[in-house]
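Undergrad: Build me a model from this:
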Amino acid sequence: MDRTGNTVYIKIDQNVLVHKSDVHFSDIGSVECTDKTLLAKIRAMKVYSFGRHGNVVMSVLKIIEQIHGIDPKITVVNEGETDFILEYRPKAVDDWVQTLKVILICVVIFFGTAFTIAAFHNDIGITDVFGQLYTQVTGREKPAVSVLEICYSLGLAAGNLVFFNHVGRKKLTHDLTPIQVQMRKYEKDVDTAFVEEVSREDQNIDVS
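TA: Take a look at the predicted model:
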């Protein structure tokens, strides 16, 4: 079949995670072409094979070279990244290990946060502040536990839920939280720095 003039559009994200050692194009990106036979061949095209778990930096030129190996007359248009990270991580078999890690992290975060809040309250003398405020408003001496402590504790918990935008697995709104936004920026900066470092050391997978 004559494919003269066929144009193939490809798009690959900056960081791609795969769980199989043999990586095909369908595992890492999306492709569009009017020729369905050619489309199937590109999706089934093997782009890389990992010997062990790890990551590599690949140039999209290498992918274009492999596509031209199918048919050199194809015009390839890249709509994604020029260099991308390909990470191979086998699927975890021992799920209990992952669960144990999550539990351990949750415990550390819980007690660390509790200690931080307690230390902050001790520094500002919040007990004295509540006592003075209660006396000024009611004219009576504050009991050990008053409505101020109860409202403050409930407000602190509610504020954290709203800030993190999560209750268990459920989100309160569809908006991204400030932490999620900062994490996305951090991940993008790390990926960009990693690609530049590997390219500088000439260890990326590129055309010869």
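Undergrad: make it CA atoms for all contacts and neighbour counts henceforth
TA: OK.
Undergrad: ok, which stretches of the chain are strands?
TA: According to DSSP state E, the chain carries its strands in the segments 7-12, 15-18, 22-24, 29-32, 46-49, 54-59, 75-78, 83-88, 166-167, 170-171.
Undergrad: For the comparison step, fold the sequence that follows:
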Amino acid sequence: MSEVVYIRMRQKINGYPHQVIYLSDIALISASKRLTEKLNRVVIHTVSKQDKNIVIIDVFRVIYELSQTFKDAEFQPMGPNQTIVMIPSKRKKPAFLYVILIWLLLFIGAGMAIMNFHFDVSMEEVHQHLHFLLTGDQLKHPLWLQIPYSVGLGVGMILFFNHLFKKRINEEPSPLEIEMHKYQQDLDQYVSYHENQINQDYKNHDSTD
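TA: Next up is the predicted model:
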């Protein structure tokens, strides 16, 4: 009687050039201890220059290769259908001048956006009217309202993004982190579909038909 082996592919792993990828690197195996040790040592892929920065390893390819060697085992896939292997390329450190220019651009742009918003909603007039309602006096620059409001605006942005420089304020993800996570998921799905060799083979087969 054949032994059932459950394979759960990892969603994504980080690789490096010329890496030998074993089954243990890309999947979790549920089987007997003896068989698991053999399966974990199986070579699935060797990273080459042709792979560039992304390698998609499909579960069907893994099961096919394992079935050729372990004929007495029955392989059952679980979880993700493929593993994305990200191979980072050598990156040059950004020039200090570029960092300063980009920082100034973002700082000035954010400041202009905030000032234009306050001008559109007439925030200065709102503060003047609030001062009149609370004190009964007309004052052009109610600093006792404007200064706390400006400080609160900066503190509110820090709390909203849940970061003070590189330090996280609490464990809850910020809205920006959630949006980046959604974007990364969409990017992974796109890469999985368009870079998967099995999908490409299906496309070519359908086009020839």
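Undergrad: sorry, back to before: what would the strands of structure 1 look like in a markdown table with distance to H121 of structure 1?
TA: Listed next are the strands of structure 1 as a markdown table, based on distance: least, Cα to Cα, whole Å:
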| stretch | distance to H121 of structure 1 |
| --- | --- |
| strand 7-12 | 49 |
| strand 15-18 | 42 |
| strand 22-24 | 54 |
| strand 29-32 | 51 |
| strand 46-49 | 55 |
| strand 54-59 | 45 |
| strand 75-78 | 55 |
| strand 83-88 | 44 |
| strand 166-167 | 25 |
| strand 170-171 | 29 |
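Undergrad: Please name whichever of these is nearest to R200 of structure 1.
TA: Closest to R200 of structure 1 of the strands of structure 1, according to Cα to Cα: strand 54-59, at 11.4 Å.
Undergrad: Where in structure 2 does the closest one fall?
TA: On structure 2, the counterpart of strand 54-59 of structure 1 by TM-score structural alignment is residues 53-58.
Undergrad: ok, and what's touching that stretch?
TA: Stretch 53-58 of structure 2 is touched from outside by 81-89, 192, 195-198, with contacts defined as Cα atoms under 8 Å, 6 or more residues apart in numbering.
Undergrad: Please name the residues that touch the residue most central in space within structure 2.
TA: Closest to where the C-alpha atoms of structure 2 average out (Cα atoms, centre = their mean) is Q184, at 3.8 Å. With contact set as Cα under 8 Å, 6+ apart, Q184 of structure 2 has no partners.
Undergrad: Per the alignment, name the residue of structure 1 opposite it.
TA: Looks like Q184 of structure 2 aligns to E187 there (TM-score structural alignment).
Undergrad: all helices for structure 2, in order.
TA: For structure 2, the helices defined by DSSP state H cover 23-26, 33-40, 59-69, 96-120, 123-135, 143-161, 175-195, 197-208.
Undergrad: contacting residues around N81 of structure 2?
TA: 9, 58-60.
Undergrad: Repeat the analysis, applying 6 Å as the threshold.
TA: By Cα atoms under 6 Å, 6 or more residues apart in numbering, the contact list for N81 of structure 2 reads V59.
Undergrad: Over to G80 of structure 1?
TA: 11-12.
Undergrad: Against N199 of structure 2, how distant is the equivalent of it over in structure 2?
TA: Under the alignment (TM-score structural alignment), G80 of structure 1 pairs with G79 in structure 2. G79 of structure 2 sits 18 Å away from N199 of structure 2, going by Cα to Cα, to the nearest Å.
Undergrad: What of E124 of structure 2?
TA: Taken as Cα to Cα, the span from E124 of structure 2 to N199 of structure 2 is 59 Å.
Undergrad: So the alignment partner in structure 1 of F165 of structure 2 versus L161 of structure 1, what's the distance?
TA: Aligned against structure 1 by TM-score structural alignment, F165 of structure 2 finds its counterpart in G168. The gap separating G168 of structure 1 from L161 of structure 1 is 10 Å, by Cα to Cα.
Undergrad: Show me which of those two is the more surrounded one.
TA: L161 (15 against 7; other Cα atoms under 10 Å).
Undergrad: returning to that earlier point: can you tell me which of the helices of structure 2 is nearest to I13 of structure 2?
TA: helix 23-26 (7.1 Å).
Undergrad: Mind giving me the packing neighbours of that closest one?
TA: The helices and strands touching helix 23-26 of structure 2, judged by 3 or more Cα pairs under 6 Å, 6 or more residues apart in numbering; DSSP states H and E, number zero.
Undergrad: chain center to that helix, what's the gap?
TA: Remark: helix 23-26 of structure 2 is offset 21 Å from the chain centroid, using Cα atoms, centre = their mean, to the nearest Å.
Undergrad: do stretch 112-129 of structure 1 as well
TA: The mean C-alpha position of stretch 112-129 of structure 1 is separated from the chain mean by 33 Å, Cα atoms, centre = their mean.
Undergrad: What range does that stretch cover in structure 2?
TA: Against structure 2, stretch 112-129 of structure 1 falls on residues 109-126 (TM-score structural alignment).
Undergrad: Residues touching the matching stretch, excluding its own?
TA: Under Cα under 6 Å, 6+ apart, the answer for stretch 109-126 of structure 2 is an empty list.
Undergrad: quick one: buried residues of it?
TA: Residues of stretch 109-126 of structure 2 classed as buried by neighbour count (16 or more other Cα atoms under 10 Å): none.
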